[in-house]
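Novice: only geometry, no sequence info:
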């Protein structure tokens, strides 16, 4: 089957999903809300409202990866679809509120959401099974140099039904005989130096072989290059992180508005958490720790205390070992699992010490250790640190420092309000996903270890 036909079938299946999820909202709108808004619409207005929901669901479906029927478990697809539908329904509820004389009844909207979740589950199950019935596993090659174990990750994440690894070879072996790639439809390149990678990549493009490349630090820096012409030659201008003033202004405005509103809305959670921490061991409620932000500037990050008061009595800074760390208090385990321990950082955001989105701030002592192993780690300090970030959304709690650095540099290379908003919304997805905080397994450690450039 050609790649064009493959993509067309996928687009049809995904569009069918968006239509199915729109149906409960449309019924809710036509059967209830049209009769209770201030100025009932005629047909065209009704069509526009339903179309708005359709578009919103597609947008947030992409944010939450709700359409990846072949890349995720069915439960993950349903969860992502639920989030996309819930956010879209909420926005439409606000729109309906603005059109009404009073706060509209939310129950019809809740009923629509329940119907959407049921349809999402039906679609996810059938789409997932239909995909693997229509499309056989792709013959796949894994070409590696420093980083090994990609074939183990394919199996670990349940993607062996999509990618059937028929060839594993080193970059040197592949370059010596590029014809070994003939017959495969997908290639994964892992930890290959730029010269060797480019030779293989050009061969793959020439022969219409889909290619996945794990980027290196230099790749992420180059991805933010500005294309231009000079001396009648094509040029790529590369420089330090220097976003437009308008971007920085809007980003700071969003930080102030969102953090202020969140502090007010979440104040009951603050109160309950503070009482629980105090009642557990009578120690301080908050914990202040020195972290690094833009250009290496130090600031005191504020958190709810989740560990014993004497957690670092020897004065040595050390990372948490996860849920099994015996320094974590009973209340600490709960607030860490729900990310509540991070909420006081809204104060840091309001003060301008932190942003909502940006590379996570690291402790000076630990940052110094990382810089000793890979000097490029300091490149994270080009941008203001954030409460959430690219590495937090797409990485895991113990993702290696090298890979977190690459993710952060991918964010820094493309400053955008749209990207910031996407990360904010995507953060909601990981709040209730234990996979986002679990440690790296033995197989992942091999495949995702750092390397020198």
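Specialist: Nice, thanks for sending it over. Keep in mind that what you see is a predicted model, and the values were worked out from it rather than measured.
Novice: all contacts plus neighbour counts: C-alpha atoms, from now on.
Specialist: OK.
Novice: in the stretch 251-400 of the chain, which spans are helices?
Specialist: Secondary structure of the stretch 251-400 of the chain (DSSP state H, counting those that start in this stretch): helices at 267-281, 330-337, 345-351, 364-373, 390-394.
Novice: now do the first one: which elements does it pack against?
Specialist: When contacts are defined as 3 or more Cα pairs under 8 Å, 6 or more residues apart in numbering; DSSP states H and E, helix 267-281 sits against helix 330-337.
Novice: tell me the angle the helix it packs on makes with helix 267-281.
Specialist: 150 degrees (axes from the mean of the first three to the mean of the last three Cα atoms, to 10 degrees).
Novice: off-centre distance for helix 330-337?
Specialist: 23 Å (Cα atoms, centre = their mean, to the nearest Å).
Novice: on that earlier part again, of all the helices of the stretch 251-400 of the chain, which lies closest to residue 121?
Specialist: Nearest to residue 121, of all these, is helix 390-394, at 23.8 Å by Cα to Cα.
Novice: helix or strand right after the closest one?
Specialist: For helix 390-394, the following helix or strand on the C-terminal side (DSSP states H and E) is helix 401-413.
Novice: report the distance from that next one to the chain centre.
Specialist: Taking the mean of its C-alpha atoms, helix 401-413 sits 12 Å from the chain's own mean (Cα atoms, centre = their mean).
Novice: circling back: let me have the helices of the stretch 251-400 of the chain in CSV, extended by mean neighbour count.
Specialist: Listed next are the helices of the stretch 251-400 of the chain as CSV, based on neighbours: other Cα atoms under 10 Å:
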stretch, mean neighbour count
helix 267-281, 14
helix 330-337, 18
helix 345-351, 21
helix 364-373, 15
helix 390-394, 21
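Novice: dump the ones you listed to JSON lines, plus distance to residue 147.
Specialist: Shown next, in JSON lines, are the helices of the stretch 251-400 of the chain (distance: least, Cα to Cα, whole Å):
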{"stretch": "helix 267-281", "distance to residue 147": "43"}
{"stretch": "helix 330-337", "distance to residue 147": "31"}
{"stretch": "helix 345-351", "distance to residue 147": "36"}
{"stretch": "helix 364-373", "distance to residue 147": "17"}
{"stretch": "helix 390-394", "distance to residue 147": "19"}
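Novice: try this one side by side with the last:
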């Protein structure tokens, strides 16, 4: 009788654990984009899978810690994680091969000026899954040619250099032909992304978003920042202590490097980092962005930058309210002045607190242009939410082991 009740308890436990693991799998597969394999290299898929399975394993260990109905070996979860990864990797590999074999090579129509056409063509040739695409180039003012090109194309790529009236014309033509439209956004399009009905008598108008957070968004974001920063400091304290010791032994100079950066509403503050460069790195040159294979970076500094260990002291900035976990990366006043002169809309990114990580960091590369990073930042500001912040935090784990995300400017 006792053995049968124990068996029933074990079955009940594993059924509940199976449900939890299924929820975790759906959640993390969605976060790391594993339900869609289109235009992804196998190496990227397997990297996403490793990080997803690791997160599922950690979540399962945390949940089972509180499930003490009976004693069991946690090696069961370790074995299931290993075998689960192998089976999922095989499934992902088979589905990837099926998609590669059966997906047709698209034809892309690029509507932009000559300079932007060249840039977009280069980007397409570097994008896995699109590198073999047929490309047609079109002038926005040539209506007859555009109709013919849109009919033959699968994707209509509209550049930021096109006047608004021509964009409307191209969009209308593409919709009539039921083609996919991809837009390189300007500040105007980003601002129009989130608009609200605002009536003047019986006239329907739309109020454009001011690209600022509401009071509710600021409260929720600040609460999440405090919880995550405190938890991260407690968990990572041993790592930070070891890092500090190695920095001190690696090269002469202070362990912590503080530097003035521009924060919310243009207010300056001191950001804290583990020192990754020589003490006199800018004594002769003045402010200079880090370059690829920069000789000023120390041996251990290169490792810290690759793993983002140098950013950990910024958790203190988060607790002080100067930074957020997620947001646009803070820049130095010298570079901010230059960027604003070139692109005045750069100032909009200071409508929110700067962050340790952000959309530009997980979607772009270290050497992505300042303007393209600005576009990512403005898109983030327009779509701030707790869910988006948590998604970016989890996707940052993958970025930490991606080499191209830590390269310097070229």
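Specialist: The structure has been received and is ready for your questions. Because the structure is predicted, anything quoted here is derived from the model rather than measured.
Novice: how alike are these chains, TM-score-wise?
Specialist: Comparison of the two superposed chains (TM-score structural alignment, normalised by the length of structure 2) gives a TM-score of 0.91, and 403 aligned residues with a Cα RMSD of 2.4 Å.
Novice: re the thing from before, of the helices of the stretch 251-400 of structure 1, which approaches residue 56 of structure 1 most closely?
Specialist: The closest of those to residue 56 of structure 1 is helix 390-394. By Cα to Cα, the value is 21.0 Å.
Novice: and the closest one, which stretch of structure 2?
Specialist: Mapped onto structure 2 using TM-score structural alignment, helix 390-394 of structure 1 covers residues 359-363.
Novice: ditto for stretch 68-80 of structure 1
Specialist: Aligned using TM-score structural alignment, stretch 68-80 of structure 1 spans residues 36-48 in structure 2.
Novice: ok, back up a step: so how much does the match of helix 390-394 of structure 1 differ from structure 1 once superposed?
Specialist: With mean Cα distance after the TM-score superposition for structure 1, stretch 359-363 of structure 2 departs from structure 1 by a mean of 0.8 Å once superposed.
Novice: ok, stretch 77-86 of structure 2 next?
Specialist: After superposition onto structure 1, stretch 77-86 of structure 2 sits on average 1.6 Å from its aligned residues (mean Cα distance after the TM-score superposition for structure 1).
Novice: for that stretch, which positions count as buried?
Specialist: 77, 81, 85 (16 or more other Cα atoms under 10 Å).
Novice: got it, and stretch 55-75 of structure 1?
Specialist: For stretch 55-75 of structure 1, by 16+ other Cα under 10 Å, it's 56-58, 60-74.
Novice: now, the buried residues of stretch 77-86 of structure 2 that are in helices?
Specialist: Using DSSP state H, 77, 81, 85 are the members of these that sit in helices.
Novice: can you redo the residues you listed as a markdown table with distance to residue 170 of structure 2?
Specialist: Putting those into a markdown table (distance: Cα to Cα, whole Å) gives the following:
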| residue | distance to residue 170 of structure 2 |
| --- | --- |
| 77 | 54 |
| 81 | 49 |
| 85 | 45 |
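Novice: out of these, which is nearest to residue 4 of structure 2?
Specialist: Proximity of these to residue 4 of structure 2 (Cα to Cα) peaks at residue 77, which lies at 23.7 Å.
Novice: just tell me what that closest one corresponds to in structure 1.
Specialist: Residue 77 of structure 2 maps onto residue 109 in structure 1, with residues paired by TM-score structural alignment.
Novice: same question for residue 205 of structure 2.
Specialist: That one, residue 205 of structure 2, aligns with residue 235 by TM-score structural alignment.
Novice: next one: residue 101 of structure 2
Specialist: Aligned counterpart of residue 101 of structure 2 in structure 1: residue 133 (TM-score structural alignment).
Novice: tell me the SS of its match?
Specialist: Secondary structure, DSSP: H, G, I helix; E, B strand; the rest coil: residue 133 of structure 1 is helix.
Novice: for the one 3 residues further on, same thing?
Specialist: Under three-state DSSP, residue 136 of structure 1 falls in the coil class.
Novice: count the neighbours of it for me.
Specialist: Number of residues near residue 136 of structure 1 (other Cα atoms under 10 Å) recorded here: 13.
Novice: cool, residue 122 of structure 2 as well?
Specialist: Number of residues near residue 122 of structure 2 (other Cα under 10 Å) recorded here: 12.
Novice: aligned against structure 1, show me the partner of it.
Specialist: Per TM-score structural alignment, residue 122 of structure 2 is aligned with residue 152.
Novice: can you list the buried residues in the helix or strand hosting that match?
Specialist: Element membership for residue 152 of structure 1 (DSSP H and E) is helix 150-156. By 16+ other Cα under 10 Å, the buried positions in helix 150-156 of structure 1 come out as 150-154.
Novice: from the residues you listed, which single one is nearest residue 430 of structure 1?
Specialist: Residue 430 of structure 1 lies nearest to residue 153 out of those, by Cα to Cα, at 20.3 Å.
Novice: my guess is that closest one contacts residue 445, does it?
Specialist: No - between residue 153 of structure 1 and residue 445 there is no contact under Cα atoms under 8 Å: 10.2 Å.
Novice: check which helix or strand covers the aligned partner of residue 60 of structure 2 in structure 1.
Specialist: Residue pairing (TM-score structural alignment): residue 60 of structure 2 is matched to residue 92 of structure 1. Element membership for residue 92 of structure 1, per DSSP H and E: helix 74-99.
Novice: nearest to residue 242 of structure 1, out of the helices of the stretch 251-400 of structure 1?
Specialist: Nearest of these to residue 242 of structure 1, taken as Cα to Cα: helix 390-394 at 18.4 Å.
Novice: contacts for that closest one, please.
Specialist: 358-360, 404-405, 407-408, 411, 423, 426-427, 430, 436 (Cα atoms under 8 Å, 6 or more residues apart in numbering).
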